[in-house]
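*Asks:* coords below, sequence missing:
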């Protein structure tokens, strides 16, 4: 698509949240703008909203349909992409169906597994609802082959691939010296986790390990206080962004990704770009990104994965990260969009 496009992206996840969905959409917006397109974000910031239960930093739009419809009517976009399945996503889906407009969706988050972990609701029920939600889209974008295969097995159709990228200028290898901050006073090796502190991230699988050196946790979330109390030997640094975060990655010896439910894991790419090998379980996301013995180690025993990952040369990790770019990912996104005939908005 070479012509300049007016693209509406509807998302329930947006700043001030810090997560993979927000970062993906934000970087895609940057790339779209740089390519001459005109993306517009429609997020809870523009609507009356309430805090999400157990996640107060997440705002949920309240009865957004009328205002969202007015915004989309005024915008008259060339394409509509619905990024999330929350209140705004539901309203945008309803809007498109009522007006007979084509739209695309994305499957960023494994909500069935998250809901099951938090509330015990059977995953088959949540997947049934998600299958219904995405069934009206002309394309549903997913990040990896494993997630695509899983969704197809569950009856999802019209799936397209939309990969991810990493900023290799910000996240890069830096000189390694034991005396250098930010881990100058910590025993080596430094095992690093970066991400939201929530039950679905399975962080206990990392912190419960008896590892030599230090276990460092970067991030915030509803499990912060509980994890800090239960694992007093771990170092909790809170949420970090920008250069502070990039320095932490580069100073670590191994990055540990214990999640069993992520659809991709942008933090894996950030660690690799920093020259840090990754240890993870052999599940969707990590097994789509990592090459055993080249950029990381996958094992059902996370301790064994960590031991193997620590032996991987840092240069190999950086080389693997350079295969991923936000420009290439955004070109995929653009190729998946379905344009709205002009007559439908006139």
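*Replies:* Now that the structure is in, tell me what you want to look at. Only a predicted model underlies this, so the values are computations on that prediction, with no experimental measurement involved. Numbers count the residues shown, from 1 in each chain.
*Asks:* From here on, just use CA atoms for contacts and neighbour counts.
*Replies:* OK.
*Asks:* Can you show me the strands along the stretch 101-250 of the chain?
*Replies:* Ranges of strands in the stretch 101-250 of the chain, per DSSP state E, counting those that start in this stretch, are 104-106, 139-142, 159-161, 190-194, 214-218, 235-236.
*Asks:* chain center to the shortest one, what's the gap?
*Replies:* On the basis of Cα atoms, centre = their mean, to the nearest Å, strand 235-236 sits 23 Å off its chain's mean C-alpha point.
*Asks:* who touches that strand?
*Replies:* Strand 235-236 has contacts (Cα atoms under 8 Å, 6 or more residues apart in numbering) with 214-218, 228.
*Asks:* now swap in the fourth one and tell me
*Replies:* Outside of strand 190-194, the residues that reach it under the criterion Cα under 8 Å, 6+ apart are 183, 213-219, 249, 252-257, 267.
*Asks:* returning to what we had before: only whichever of the contacts of strand 235-236 are buried, select them in PyMOL.
*Replies:* Filtering the contacts of strand 235-236 down to the buried ones (16 or more other Cα atoms under 10 Å) takes a single PyMOL command:
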select buried, resi 214+215+216+217+218
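*Asks:* nearest to residue 335, of the contacts of strand 235-236?
*Replies:* Using Cα to Cα, residue 218 comes nearest to residue 335 of the contacts of strand 235-236, at 35.3 Å.
*Asks:* Residue 280: neighbour count?
*Replies:* A count of neighbours around residue 280, defined by other Cα atoms under 10 Å, yields 29.
*Asks:* nope, residue 63 is what I was after
*Replies:* Here the number of neighbours of residue 63 (other Cα under 10 Å) works out to 14.
*Asks:* OK, contacts around it?
*Replies:* Residue 63 neighbours (Cα under 8 Å, 6+ apart): residue 87.
*Asks:* Quickly find the element holding it.
*Replies:* Using DSSP states H and E, residue 63 falls within no helix or strand.
*Asks:* where's it relative to residue 36, distance?
*Replies:* The spacing between residue 63 and residue 36, counted by Cα to Cα, to the nearest Å, is 33 Å.
*Asks:* do residue 14 as well
*Replies:* Taking Cα to Cα, one finds residue 14 at 22 Å from residue 36.
*Asks:* neighbour count winner among these two?
*Replies:* Neighbours per residue, other Cα under 10 Å: of residue 14 and residue 36, the larger number sits with residue 14, 21 against 13.
*Asks:* ok, the more buried one - contacts?
*Replies:* 21-22, 43-44.
*Asks:* for comparison:
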């Protein structure tokens, strides 16, 4: 099967959307499918306002359509709600080609956090963008229900996975963390305002707060919270070692739809502390972490969880299953689309 994936989020960005698309693409290709990723690096682009690490492609409907026509896909998936996928959406509608979309991020809350624009204004755009989609792929029950509540009923499940070759128990302690005062409380991800990282840095549980990742807010947060350790970006086994060295993984975001870092941490045996919001409420179980409106209380609760139980649960998330769900949700071109 020839599958075209159009996305505004791609390398060199480091985030859950990119990692999900890369991982699913790799599995699909291993199974003999041909995957064509149409991404911003193929076009002239401009930095996104307030978020220059993200490039916005200057792509016309014709230029995107030419790439799709040349590939002759059997199915088209639009992964994001940015300008590149808007151009692809326009081409698909103009040529009567069915397509699927995905809801990776609580985009209304994300934009509201960065700009102050009311989230409901952004939901109007979300309804416009996803409305013609054959199916909207969403990762958790709460996100699916949120889309249904906002009059987008054509939702299908698309879960996430863990690279179990990297994220596992038994790795040596990370040298930058091994001798820190315990308990070590770890955050991994973008260091940006929408991740609500300051809520974690303000917690007062004894021990050491560690931040792994980079982003536009790193310098200011490091200056304001000198007791926290900012270790920069890590990948692969080095990141897995950091997960395993930590006593608890803290996920302060209120706007993520899933949170890959949570299941990576769990696969390394580290329990999760988070708010009881979309993402954590669908992933964290009473045996593998703690959810509380008081993040300090969530940390204290998570520290009592059994690490072996966390690792067993984390290993249940696989990219093979995720890729199979993605493939099943696609609408083959030339076949009449049935109701989602």
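*Replies:* Cool, got the structure. It should be emphasised that the depicted structure is a prediction, and the values quoted were computed from it without experimental measurement.
*Asks:* coming back round to it: ranking the strands of the stretch 101-250 of the first structure by burial, who's on top?
*Replies:* The highest mean neighbour count among the strands of the stretch 101-250 of the first structure, using mean count of other Cα atoms under 10 Å, belongs to strand 104-106: a mean of 26.
*Asks:* against the second structure, where does that strand fall?
*Replies:* Per the alignment by TM-score structural alignment, strand 104-106 of the first structure matches residues 100-102 in the second structure.
*Asks:* nearest to residue 74 of the first structure, of the contacts of strand 190-194 of the first structure?
*Replies:* Taking Cα to Cα as the measure, residue 74 of the first structure lies nearest residue 267 of the contacts of strand 190-194 of the first structure, at 37.0 Å.
*Asks:* and that closest one, what pairs with it in the second structure?
*Replies:* Using TM-score structural alignment, the equivalent of residue 267 of the first structure in the second structure is residue 261.
*Asks:* tell me which element its match falls in.
*Replies:* Per DSSP H and E: residue 261 of the second structure is located in helix 260-267.
*Asks:* The helix or strand following that helix maps to which residues in the first structure?
*Replies:* The C-terminal neighbour of helix 260-267 of the second structure among helices and strands, as given by DSSP H and E, is strand 272-274. The aligned range for strand 272-274 of the second structure in the first structure is 278-280, by TM-score structural alignment.
*Asks:* That stretch vs the second structure - mean distance after superposition?
*Replies:* In this overlay with the second structure, the average offset of stretch 278-280 of the first structure from its partner residues is 0.4 Å by mean Cα distance after the TM-score superposition for the first structure.
*Asks:* By residue count, which strand of the second structure is the longest?
*Replies:* Secondary structure assigned by DSSP state E gives strand 51-57 as the longest strand of the second structure.
*Asks:* outside of it, which residues touch it?
*Replies:* In contact with strand 51-57 of the second structure (Cα under 8 Å, 6+ apart) are residues 8-9, 13, 40-41, 43-48, 82-84, 216.
*Asks:* of those, buried ones?
*Replies:* Buried residues within the contacts of strand 51-57 of the second structure, counting neighbours by 16+ other Cα under 10 Å: 8-9, 40, 43, 83-84.
*Asks:* Select from those residues every entry located in helices.
*Replies:* Counting by DSSP state H, these place 83-84 in helices.
*Asks:* The buried ones among the contacts of strand 51-57 of the second structure into TSV, with extra columns for distance to residue 103 of the second structure?
*Replies:* Converted to TSV, those look like this (distance: Cα to Cα, whole Å):
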residue	distance to residue 103 of the second structure
8	13
9	13
40	19
43	24
83	15
84	15
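*Asks:* ok, so of the buried ones among the contacts of strand 51-57 of the second structure, who is nearest residue 266 of the second structure?
*Replies:* The closest of those to residue 266 of the second structure turns out to be residue 9 (Cα to Cα; 25.6 Å).
*Asks:* The closest one corresponds to which position in the first structure?
*Replies:* That one, residue 9 of the second structure, aligns with residue 13 by TM-score structural alignment.
*Asks:* Give me the three-state assignment for the closest residue to its match other than its chain neighbours.
*Replies:* Nearest non-adjacent residue to residue 13 of the first structure, counting by Cα to Cα, 6 or more residues apart in numbering: residue 22, 6.0 Å away. Recorded secondary structure, residue 22 of the first structure: helix (DSSP: H, G, I helix; E, B strand; the rest coil).
*Asks:* What's the separation between the aligned partner of residue 161 of the second structure in the first structure and residue 332 of the first structure?
*Replies:* Alignment note (TM-score structural alignment): residue 161 of the second structure maps to residue 165 of the first structure. According to Cα to Cα, residue 165 of the first structure stands 11 Å off from residue 332 of the first structure.
*Asks:* Between these two, which is the more surrounded one?
*Replies:* residue 165 (21 against 17).
*Asks:* Quick one: residues contacting the more buried one.
*Replies:* With contact set as Cα under 8 Å, 6+ apart, residue 165 of the first structure has these partners: 266, 269, 324-329.
*Asks:* Identify the residue spatially nearest to the counterpart of residue 120 of the second structure in the first structure, adjacent ones excluded.
*Replies:* Per TM-score structural alignment, the equivalent position to residue 120 of the second structure in the first structure is residue 124. Nearest residue to residue 124 of the first structure, sequence neighbours excluded (Cα to Cα, 6+ apart): residue 112, at 7.6 Å.
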